[in-house]
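S.K.: coords below, sequence missing:
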């Protein structure tokens, strides 16, 4: 463990000594909460329709798929007309696109970004690498199945999928959201211990907070 994370005695400017425990003081071990649907079905249907028409993307360019996401916002494909737009931070986004293979080191940052997103949130796995490891299936330093570490609402297969396939993926995701079946965030909350155990199994230096409040 890094020295700055260890429990220690600190002396303040006034000479008073006190104990600090960064792990307990600054890191949150709280599990995410399950968000049940609204009791009135017509209201929940309205919410789901609004969510499906407001796809705000956090794109994590982990591999080859990043180059295929850029043309989506050009005049040729114009994803804006479908209510799709890119956001700069996790807390402004509701769709997380993992675009390619994931190394163990990158997985740590991906988890951290996902846990900063507000629910309801969705995950799209882009390319074969997120499904079965793709061409890196036998690498010692890449994960093979994204859904063992984060809940995946939709996969877009291919190596790599073209922008047209991405647009079809957005359309399919919208249908899932409208039907009230995009339950990835709740699945993560319900099976939090299982996901966290899988994450910590491959990430050895777990020096990061859990953003699940």
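M.R.: Perfect, I can see it now. Every value quoted in this text rests on a predicted model; they were computed, and no experiment measured them. Numbers count the residues shown, from 1 in each chain.
S.K.: CA only for contacts and neighbour counts going forward, please
M.R.: Will do.
S.K.: secondary structure class for residue 139?
M.R.: coil (DSSP: H, G, I helix; E, B strand; the rest coil).
S.K.: contacts only, for the one residue sitting closest to the centre of the chain.
M.R.: For the chain, the residue whose C-alpha lies nearest the mean C-alpha position (C-alpha atoms, centre = their mean) is residue 114; its distance is 3.1 Å. Contact partners of residue 114, counting by C-alpha atoms under 8 Å, 6 or more residues apart in numbering, are 90, 96.
S.K.: quick check: the gap between residue 120 and residue 199.
M.R.: Distance of residue 120 to residue 199, computed by C-alpha to C-alpha, to the nearest Å: 21 Å.
S.K.: er, residue 66 actually
M.R.: In terms of C-alpha to C-alpha, residue 66 sits 24 Å off from residue 199.
S.K.: can you check residue 77 too?
M.R.: From residue 77 over to residue 199 (counting by C-alpha to C-alpha), the distance is 36 Å.
S.K.: hold the first one in mind and look at this next one:
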């Protein structure tokens, strides 16, 4: 590439592709999830996220759910700061030696009945660092995991689908 074409490439206006402002599949899953949450809880679903030693990829996707693009609160899903306000603990990452006790205490602080959902390959026990010297293993090594959403990391849509399947599983158990 010549210097002139390189400079023209840098300075010329860029043309962006078409940007989709609505994800119809996400909207559909969200509406169905809202009806399942209403059926199971009669109100919103409060989630407390616990990072048990992850690489932050699953947390980024969970945080994306709260952005204006996804806005999961309109579907009845809210993230809470205290486990005392949570219906579900979402745990991400492999359980490291340093965080195991804190994760247990978080679970113990949650009101009953409480559920635990492992999100991401590391929390499900199939991630890259599962055999590391500083890792106890998957989330189910220290907590009673009720449901797993695998992925490295799972996308916001996959997380929503997982939550929908989880709501249906809770409803079937009664």
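M.R.: That came in fine, so what should we check first? Bear in mind that the values here come from a model prediction, so they are computed numbers and not experimental data.
S.K.: how close are the two chains, by TM-score?
M.R.: Overlay of the two chains. TM-score (TM-score structural alignment, normalised by the length of structure 2): 0.71; 135 aligned residues with a C-alpha RMSD of 2.0 Å.
S.K.: so between residue 77 and residue 199 of structure 1, which is more surrounded?
M.R.: Higher neighbour count among residue 77 of structure 1 and residue 199: residue 199, with 19 against 13, using other C-alpha atoms under 10 Å.
S.K.: give the equivalent position in structure 2 for the more buried one.
M.R.: Residue 199 of structure 1 maps onto no position in structure 2 when the alignment is built from TM-score structural alignment.
S.K.: picking that back up, wait, is the residue nearest to the centre of structure 1 part of a strand?
M.R.: No: if the criterion is three-state DSSP, then residue 114 of structure 1 is helix and not within a strand.
S.K.: counterpart of it in structure 2?
M.R.: Residue 114 of structure 1 maps onto residue 107 in structure 2, by TM-score structural alignment.
S.K.: do the same with residue 97 of structure 1
M.R.: Checking TM-score structural alignment: residue 97 of structure 1 goes with residue 90.
S.K.: what's the mean distance for whichever strand or helix holds residue 161 of structure 2 versus structure 1?
M.R.: In the assignment (DSSP states H and E), residue 161 of structure 2 maps to helix 156-173. Here the mean offset of helix 156-173 of structure 2 against structure 1 after fitting is 1.2 Å, by mean C-alpha distance after the TM-score superposition for structure 1.
S.K.: other residues contacting that helix?
M.R.: With C-alpha under 8 Å, 6+ apart as the test, helix 156-173 of structure 2 has contacts from 26, 29-30, 32-33, 36-37, 40, 61-62, 64-65, 119, 147-149.
S.K.: out of these, which sit inside helices?
M.R.: 26, 29, 30, 32, 33, 36, 37, 40, 61, 62, 64 (DSSP state H).
S.K.: that older thread, now do the match of residue 114 of structure 1 against residue 38 of structure 2, distance only.
M.R.: 24 Å.
S.K.: can you lay out the ones in helices among the contacts of helix 156-173 of structure 2 as CSV showing neighbour count?
M.R.: Below are those laid out as CSV (neighbours: other C-alpha atoms under 10 Å):
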residue, neighbour count
26, 16
29, 17
30, 25
32, 14
33, 25
36, 21
37, 22
40, 17
61, 18
62, 22
64, 16
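S.K.: could you pull out the helices in structure 1 for me?
M.R.: Listed from the start of the chain, structure 1 has helices (DSSP H) covering 22-26, 41-52, 66-69, 104-116, 129-132, 163-178, 184-190, 192-202.
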